[in-house]
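Chemist: requesting a structural model of the entry that follows:
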Amino acid sequence: MREITASGQTVDEAVQAALEQLKTTRDHVEVNVIDEGKKGLFGVFGTKRAYVTVRIVENQIEKTEKYLKQIMKQMNVSATVRTTVVDNHVTYEVTGDDIAVLIGKRGQTLNALQYLLHLAMNKSGTEFYTVTLDAEGYRSRRKETLEALAKKMADKAVRLNRKVALEPMPAFERKIIHNVLQENEAITTYSDGHEPHRHIVIQP
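Modeler: From the prediction side, this is the model:
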C-alpha cells in the first residue's frame, strides 16, 4: 500500500500531482487534505500551496478476484474469471477445464468457495457486497433442479399427508425452494435445524 504527500496551487492540482506520481486514478486512492492552501492577494502575494496525502487503496472487487485466482491455482484448476457488478452484488463467473473440481458434489465446494469470497470481500472494505460464484452456468442449472425438486416434494407431502424434510442446503438455495412454493396453498414451508445442517420442511 503506497502513500505520498504532494503539493499544488490548489487541492485538485496537488491530488493530480500525486496521482501522476503513483501512476493511478482517483477511484483507486484515498485523499487526506493536510492544508487547503491560500490564493493570496492578486494570486501572488501571500500565496500558500495546498498539501495532500494520497494513499492507494486496493479495490475490494479486484482484490477478491485475485484471491479466487490464487485458490484455483492451488487447486490446479485452469480457468478464467469474468466479473460483473450490479449495485452491491458481485458475480464471479468461472469458465475453463476441470470445473467439476470447483463445483464438487451438489455444489458443496462451490458454495464453500463462495462463502470464503464473501468473507474476503467484506473483511476490510468500505463497501458491503454480496457475492455469487458461478461455474459454467451451474447456478442456473441448480436452480432448475431445486425448483423441480420442490414441486415434487410438495406433491409427495400432500399425497402422504405428512411432513417432508429436504436435505440441508445453504440459505440462498433454501430461498429458491421457499419462493417456488410460496403460492402453493396446499402446503407451507419452513426452515429447521442449525447451520450447516439447516434444511427445509414441507408441511401439508
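Chemist: could you use CA atoms for every contact and neighbour count after this?
Modeler: Fine.
Chemist: quick one: contacts of stretch 50-60?
Modeler: 1-11, 14-15, 18-19, 28-38, 121-122, 125 (C-alpha atoms under 8 Å, 6 or more residues apart in numbering).
Chemist: just those: which are in strands?
Modeler: Within these, residues falling in strands by DSSP state E are 3-8, 29-35.
Chemist: quick check on the residues you listed: which are buried?
Modeler: Among the ones in strands among the contacts of stretch 50-60, those scoring as buried are 5-8, 29, 31 (criterion: 16 or more other C-alpha atoms under 10 Å).
Chemist: what residues does the helix ranked longest in the chain touch?
Modeler: Longest helix of the chain, by residue count under DSSP state H: helix 138-160. Here helix 138-160 makes contact (C-alpha under 8 Å, 6+ apart) with 103, 163-164, 173, 176-177, 180-181, 186-187, 202-204.
Chemist: just the buried ones out of those residues, please.
Modeler: 103, 163-164, 173, 177, 181, 187, 202-204.
Chemist: same list, those, but as CSV with distance to Leu110 please.
Modeler: Below are those laid out as CSV (distance: C-alpha to C-alpha, whole Å):
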residue, distance to Leu110
Ile103, 5
Lys163, 30
Val164, 26
Glu173, 13
Ile177, 19
Leu181, 25
Ile187, 31
Ile202, 26
Gln203, 30
Pro204, 33
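Chemist: before we move on, the earlier item: and of the buried ones among the ones in strands among the contacts of stretch 50-60, the nearest to Ala112?
Modeler: Val29 (31.6 Å; C-alpha to C-alpha).
Chemist: want to put them side by side, so please do this one too:
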Amino acid sequence: MMKMVVSGKTVEDAVNEGLRQWKVGEDRVKMTVLEQPAKGLFGLIGARQAKVELELIPDPAEEAELFLRDVLRTMGLEVELNRQMEEDGLLFNLSGPEIGILIGRRGQTLDALQYLVNIVANRQSDRHVRIMIDAEQFRSRRKQTLEELSMRIASKVVRTKQDVVLEPMTSLDRKIIHAKLQDHPHVRTYSQGDEPNRKVVVSLK
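Modeler: Predicted structure coming up:
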C-alpha cells in the first residue's frame, strides 16, 4: 500500500494536502495522526505543525484493470479492454483477433482469469466488488447454449423416465443449468462428483 507523511497547521490542513497530492477523496485514505499541532511559547518558540500519515486504500476497479492489463501484456496479446458498471458488479469486456486464447475450452481460461482478477481486486479493499470478465459476448452465447441444452435434456428425461448425467462443467455453467430448470414442473437437478469433474444430473421429480 502507498503511504505518505504530510504536515500542516492543523490536522485537517495536513490531510487535505495529502488528498490534493494523490488527487483522491477522503474515503480513499486511512489516517494516523503522528503529531498534534502546538502553538509554542508566545505563538512562536517551539511551534509545531500537525503531522499525519496517510495510507492509500486500493480501489478494486483500478487494481483489477492494472492486473488484467499486466496479464494481457505478459501473454503478448493485443486485446482491447473496456470496463463498465453493471447492476451486479463491474464488467470487463475484452475484444481482439486473438480472443479465443483467453476464452479457452468452454470458457475455462476466461473463468480462471476472472477468479484471479477478483482475488487481486479485493485482497486489500474494505469493500468487496464483484468483477466479471467477458470476451466478445461469449458468456451470453454460452448461457443461451446451456439453457437450450437444459430444455432438451429435460424433455428427454420426461420421455424416457431415466436420469441424464451431463459432462463435467464449471460451477458457473452448472449454475445456469440449475437456474433454468429450477421451476420445471417435471424434472429436478442436482450436482454430483468432485471438482473439477463435478456434473449436473437431471432426473424426474
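Chemist: chain center to stretch 66-80 of structure 1: distance?
Modeler: Distance, stretch centre to chain centre, for stretch 66-80 of structure 1: 17 Å (C-alpha atoms, centre = their mean, to the nearest Å).
Chemist: equivalent analysis for stretch 100-115 of structure 2, please.
Modeler: With C-alpha atoms, centre = their mean, you get 15 Å for stretch 100-115 of structure 2.
Chemist: what's the helix or strand for the spatially most central residue of structure 1?
Modeler: Note on structure 1: the residue nearest the mean C-alpha position is Val131, at 2.7 Å, using C-alpha atoms, centre = their mean. Using DSSP states H and E, Val131 of structure 1 sits within strand 130-135.
Chemist: elements contacting that strand?
Modeler: Helices and strands touching strand 130-135 of structure 1, by 3 or more C-alpha pairs under 8 Å, 6 or more residues apart in numbering; DSSP states H and E, are strand 89-96, helix 99-103, helix 108-122.
Chemist: TSV please, covering those and showing distance to Thr47 of structure 1.
Modeler: Conversion of these to TSV gives the following (distance: least, C-alpha to C-alpha, whole Å):
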stretch	distance to Thr47 of structure 1
strand 89-96	47
helix 99-103	61
helix 108-122	44
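Chemist: circling back to that earlier point, distance to Ala148 of structure 1 added to the ones in strands among the contacts of stretch 50-60 of structure 1, as a markdown table?
Modeler: What follows is those, written out as a markdown table (distance: C-alpha to C-alpha, whole Å):
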| residue | distance to Ala148 of structure 1 |
| --- | --- |
| Glu3 | 54 |
| Ile4 | 58 |
| Thr5 | 60 |
| Ala6 | 61 |
| Ser7 | 64 |
| Gly8 | 64 |
| Val29 | 48 |
| Glu30 | 49 |
| Val31 | 52 |
| Asn32 | 55 |
| Val33 | 58 |
| Ile34 | 61 |
| Asp35 | 64 |
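Chemist: check contacts around the residue nearest to the centre of structure 1.
Modeler: 89-92, 114, 117-118.
Chemist: which residue packs closest to it, ignoring adjacent ones?
Modeler: Val90 (4.9 Å; C-alpha to C-alpha, 6 or more residues apart in numbering).
Chemist: is it true that that neighbour touches Tyr129?
Modeler: Yes - if you go by C-alpha atoms under 8 Å, Val90 of structure 1 and Tyr129 touch, sitting 6.7 Å apart.
Chemist: overlap in contacts of those two?
Modeler: By C-alpha under 8 Å, 6+ apart, no residue touches both Val90 of structure 1 and Tyr129.
Chemist: tell me, how many neighbours does the residue nearest to Val131 of structure 1 end up with?
Modeler: Neighbours of Val90 of structure 1 under the rule other C-alpha atoms under 10 Å: 18.
Chemist: could you do the one 4 residues further on as well?
Modeler: The local packing count at Val94 of structure 1 equals 23, with neighbours defined by other C-alpha under 10 Å.
Chemist: what's the answer for Gln108 of structure 2, then?
Modeler: Neighbours around Gln108 of structure 2, by other C-alpha under 10 Å: 15.
Chemist: can you find the partner of it in structure 1?
Modeler: Matched across to structure 1, Gln108 of structure 2 falls on Gln108, judged by TM-score structural alignment.
Chemist: what about its match, distance to Ala154 of structure 1?
Modeler: Distance, Gln108 of structure 1 to Ala154 of structure 1, by C-alpha to C-alpha, to the nearest Å: 24 Å.
Chemist: just to revisit the earlier point, the strand holding Val131 of structure 1 vs structure 2 - mean distance after superposition?
Modeler: With mean C-alpha distance after the TM-score superposition for structure 1, strand 130-135 of structure 1 departs from structure 2 by a mean of 1.3 Å once superposed.
Chemist: quick one, that strand and helix 108-122 angle?
Modeler: If you take axes from the mean of the first three to the mean of the last three C-alpha atoms, to 10 degrees, strand 130-135 of structure 1 sits at 140 degrees to helix 108-122.
Chemist: what strand or helix carries the residue nearest to Val164 of structure 1 when sequence neighbours are not counted?
Modeler: Nearest residue to Val164 of structure 1, sequence neighbours excluded (C-alpha to C-alpha, 6+ apart): Ile202, at 5.2 Å. Under the criterion of DSSP H and E, Ile202 of structure 1 resides in strand 199-203.
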